[in-house]
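Novice: based on what follows, work out the 3D shape:
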Amino acid sequence: MDADIDGVLAGAVADGAAPGVVAAAWSDRGAYLGAAGEAVAGAPMATDSVVRIFSMSKAVTASAVMQLVEQGRVTLDEPAGELVPYLAEVQVIDGFDGDGVARLRPPTRPVTLRNLLTHTSGFGYDFADAVLAQHLPTIEPAPGNSQGSYEHPLTADPGTRWSYGIGVDWAGRVVETVSGQDLGAYFQEHVLGPLGMVDTSFQPSAAVHARLAALTLSMPDGLIALPNEALTDGTPYEMASGGGGLYSTVSDYLRFTRMILEGGALDGARVLAEATVDEMGRDHLGELSATGWSSTNPTFTADVELLPGQRAAWGLSFLINTEATAEGRSPGSLAWAGAANSYYWIDRTRRVTGVFATQVLPFHDPKVLAANAAFERAVYAALG
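Specialist: Here you go, the predicted structure:
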């Protein structure tokens, strides 16, 4: 059983999808943990190799938000600007003047936490939003790790379209404001610590950093290794990236996905109420759909079409397939990914979950997508 999945990982490396691959899966029938290839030049990818999980951070942040919702300290539909002032001041780009300067106006409705968690706030990413990509070079950049680096205008009115962006980063700011803790400390006390996710953090220790896999750029003529630097220089965050700043291992992240699979608890540690997990896992888009994006930065991401051939729904941080997938996911399964081609899914119907990670850019690389799909199929064949 494990040999079949091992073969998928080894095949991904042999085919040039990635220098190294690491993956984990779990179901009621068994578990899998394996790795293939190299983490850095001359050093093997190991099952405890540390990876930048980028947007897989979003589900952790959403869980923290929903803990505060359970406690009655926030609601999903109150104006988020009542908690974080910038969200009350944010403007919408309404075209550009002849000299390329954005025309700004107030939004037609306030931004809510539900908007932030479902990518319907109007916030974007410049790599996925041509309007934002046009605007950001015209303004003075703010220092990294600062709140100012996230103070972008909206490119649509809240609630009017799905647009992938920095909304979950702002949801993390809400957690900090309401809890009185920085996001890393809150995660450690209320999510990571209870789940035993010992290798997951915003700023990894020297010992954890020593296991960090290198980023690689996939180019038409092959893979190019990038300097193996952390996402942070070690200086304190003014605003941690709840949308994309975590490091983790596939074993750690599998503990998180298993918690969701099990309805909010794992090994006696309850992180969320089962009703909360149900709420996070239902479609919150109404008549909208999660369409994907056209890339404005092909070095960072390819064009993305989510779930081709079916409507893509979105929960409170999760992509939701509305029909069964060719790999085996049941309708209503939860999933998402990280920019360096890491992926996870949670199938609460068949009770299967898996995590697959490379450190390859750009996101949505065709070879890695094929390898991830092969991994899913092999997991369902062995464990589903």
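Novice: C-alpha from now on. contacts and neighbour counts both.
Specialist: Will do.
Novice: ok, and what's touching stretch 318-329?
Specialist: By Cα atoms under 8 Å, 6 or more residues apart in numbering, the surrounding residues in contact with stretch 318-329 are 59, 280-283, 290, 307, 310-314, 330-336, 347, 350, 373-374, 376-377, 380.
Novice: just the buried residues of these.
Specialist: 59, 280-283, 290, 307, 311-314, 330, 332-336, 347, 350, 373-374, 376-377, 380 (16 or more other Cα atoms under 10 Å).
Novice: next step: these restricted to helices.
Specialist: A59, M280, A373, A374, E376, R377, Y380 (DSSP state H).
Novice: pull the most distant pair out of these.
Specialist: M280 and A374 (27.3 Å; Cα to Cα).
Novice: name the helix or strand for D94, please.
Specialist: Here D94, judged by DSSP states H and E, is contained in strand 92-96.
Novice: alongside the first, I'd like the structure of this one:
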Amino acid sequence: MKLARRFFCSLLLAFVVGSAGAADLGTARPEAVGMSSQRLKLLTTEMKSLAERGELSGVVTMVARKGKVVHLEAAGKRELENGTPMQKDSIFRIYSMTKPITGVAMMILFEQGKWQLNDPVSKYIPEFADLKVAKVDPANGAVTTVPSNHPMTMRELMSHSGGLTYGFFGGTAVDKQYVENKVFDQGQPMQTFIERLGKTPLLFQPGERWHYSVSVDVQGYLVEKLSGQSFPEFLQEHVFGPLKMVDTAFYVPAAKMNRFVEFYYRGKDGKSVKHPGVADYSKPPVFPSGGGGLVSTASDYMRFCQMLLNGGALDGQRILSPLTVKLMRTNMLPESARTMGPGTGFGLDFAVVEDPAAAGGFAGEGTFYWGGFAGTWFWIDPVYELIVIGMIQQRGDDMPDLRALSRALTYQSIVEE
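Specialist: As a prediction, this is how the structure comes out:
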């Protein structure tokens, strides 16, 4: 009888959580970690409803609390044209969710004494030794330059406050120069990117404000310079290998292409079409982008997040010191540079919730998070020992606010603090 009961419980747990990938972390019923199964089921229900109504092509959501996975569900389609169902182990372009991984790589080198937060970036990148700052004439739009009031620091580079921009996300005169000079041409090697960037003026004085930028691609280049390894090799040896992130890389091998999710754009008419201009992920890239080049699965990214929530270690593999993780999720922006949302600061490659009520409620103080261009999102809450990951591949008009929705539906399921 006891054997039969154990067998039934094993089957039930597998049904609740879902996959072998999640089981690697350890699984539990929500009630075992202070959550309500009935309430958490609303997350599954709502995501499936969005997919059925055509508002989402497909989605995978994953939740862990107190080191145990309590939710892993897939809804909708991996590919609309053939009606291929989304799977729990589907592979996604995580775009800017690459940034925290690059940040961890940088902090591994920080722990080795290879660089310091207050060092000038030009100490490691000579091409940045004489960066100028753009000055735009409001009358005619003419761009001149003035000297920077201090060299961009590594702290400013890692908190998007160094004066860099992106090019294709903005319409400033400097953004136009990025585009015209092909600064962020991912068909060229990283060295070419650095050389062109060094010849382009900064958008503003270093430390003046927070502004989303190519800073983390510069960090990917720095990982190579400081380690003597290629960026992909460093990540595999120091992050992906130790954490058993078996599906995270800069490309998708042929054997895994049948798990790779199509990227869609949803128009004003409510119809989804394949997103234009998507890079080829079938082979290793010339430019392994530290700011947005990786693909991954929900389960792989959960292992990365759990390592951070654990203070830098997972399954006996220590990646970082707890002190380093704490530093990463500490706001680095001076009061004068706070241009993010209410209650939110920015650490080292993460946004950080400093005032939960001002930031929108629910999340514990010190929650750190980010997202990706194709709609992926995650957050790590050290107060409630909670990790939530969402994976989609869709942009467009009238997209549902999935981060806010999943935040409400996850936190309302916590019944014991």
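Novice: closest to S201 of structure 1 among the ones in helices among the buried ones among the contacts of stretch 318-329 of structure 1?
Specialist: A59 (14.0 Å).
Novice: in structure 2, what residue corresponds to that closest one?
Specialist: Counting by TM-score structural alignment, A59 of structure 1 lines up with P100 in structure 2.
Novice: leaving out sequence neighbours, find the closest residue to its match.
Specialist: Beyond its immediate neighbours in the sequence, the residue positioned closest to P100 of structure 2 (Cα to Cα, 6 or more residues apart in numbering) is D349, lying 5.3 Å away.
Novice: relative to Y86 of structure 1, how far out is the aligned residue in structure 1 for that neighbour?
Specialist: Aligned against structure 1 by TM-score structural alignment, D349 of structure 2 finds its counterpart in S317. For S317 of structure 1, the distance to Y86 of structure 1 equals 22 Å [Cα to Cα, to the nearest Å].
Novice: same question, S149 of structure 1
Specialist: Taking Cα to Cα, one finds S149 of structure 1 at 12 Å from Y86 of structure 1.
Novice: between these two, tell me which one has more neighbours.
Specialist: Neighbours were counted for S149 of structure 1 and for Y86 using other Cα atoms under 10 Å; Y86 has more, 17 against 13.
Novice: my read: that one touches E151, true?
Specialist: Yes - if you go by Cα atoms under 8 Å, Y86 of structure 1 and E151 touch, sitting 7.5 Å apart.
Novice: which parts of structure 1 are helices?
Specialist: 2-14, 57-70, 85-89, 113-118, 130-135, 167-179, 183-187, 193-195, 206-209, 250-261, 274-280, 366-383.
Novice: for T47 of structure 1, find the nearest of these.
Specialist: helix 250-261 (7.6 Å).
Novice: picking up where we left off before, next up, the contacts around the residue nearest to P100 of structure 2.
Specialist: Going by Cα under 8 Å, 6+ apart, D349 of structure 2 touches K99, P100, G103, M158, S159, V216, M328.
Novice: just give me the neighbour total for the fourth one.
Specialist: Looking back up the chat, that one is M158 of structure 2. By other Cα under 10 Å, the residues close to M158 of structure 2 number 24.
Novice: quick one: map G171 of structure 2 onto structure 1.
Specialist: Checking TM-score structural alignment: G171 of structure 2 goes with A130.
Novice: thinking again about what came up before, can you redo the ones in helices among the buried ones among the contacts of stretch 318-329 of structure 1 as a markdown table with distance to A265 of structure 1?
Specialist: Output for these, formatted as a markdown table (distance: Cα to Cα, whole Å):
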| residue | distance to A265 of structure 1 |
| --- | --- |
| A59 | 15 |
| M280 | 14 |
| A373 | 28 |
| A374 | 29 |
| E376 | 24 |
| R377 | 27 |
| Y380 | 23 |
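Novice: what about the match of G171 of structure 2, neighbour count?
Specialist: 17.
Novice: quick check: longest strand of structure 2.
Specialist: If you go by DSSP state E, structure 2 has its longest strand at strand 68-79.
Novice: chain center to that one, what's the gap?
Specialist: In terms of Cα atoms, centre = their mean, to the nearest Å, the centre of strand 68-79 of structure 2 is found 18 Å from the chain centre.
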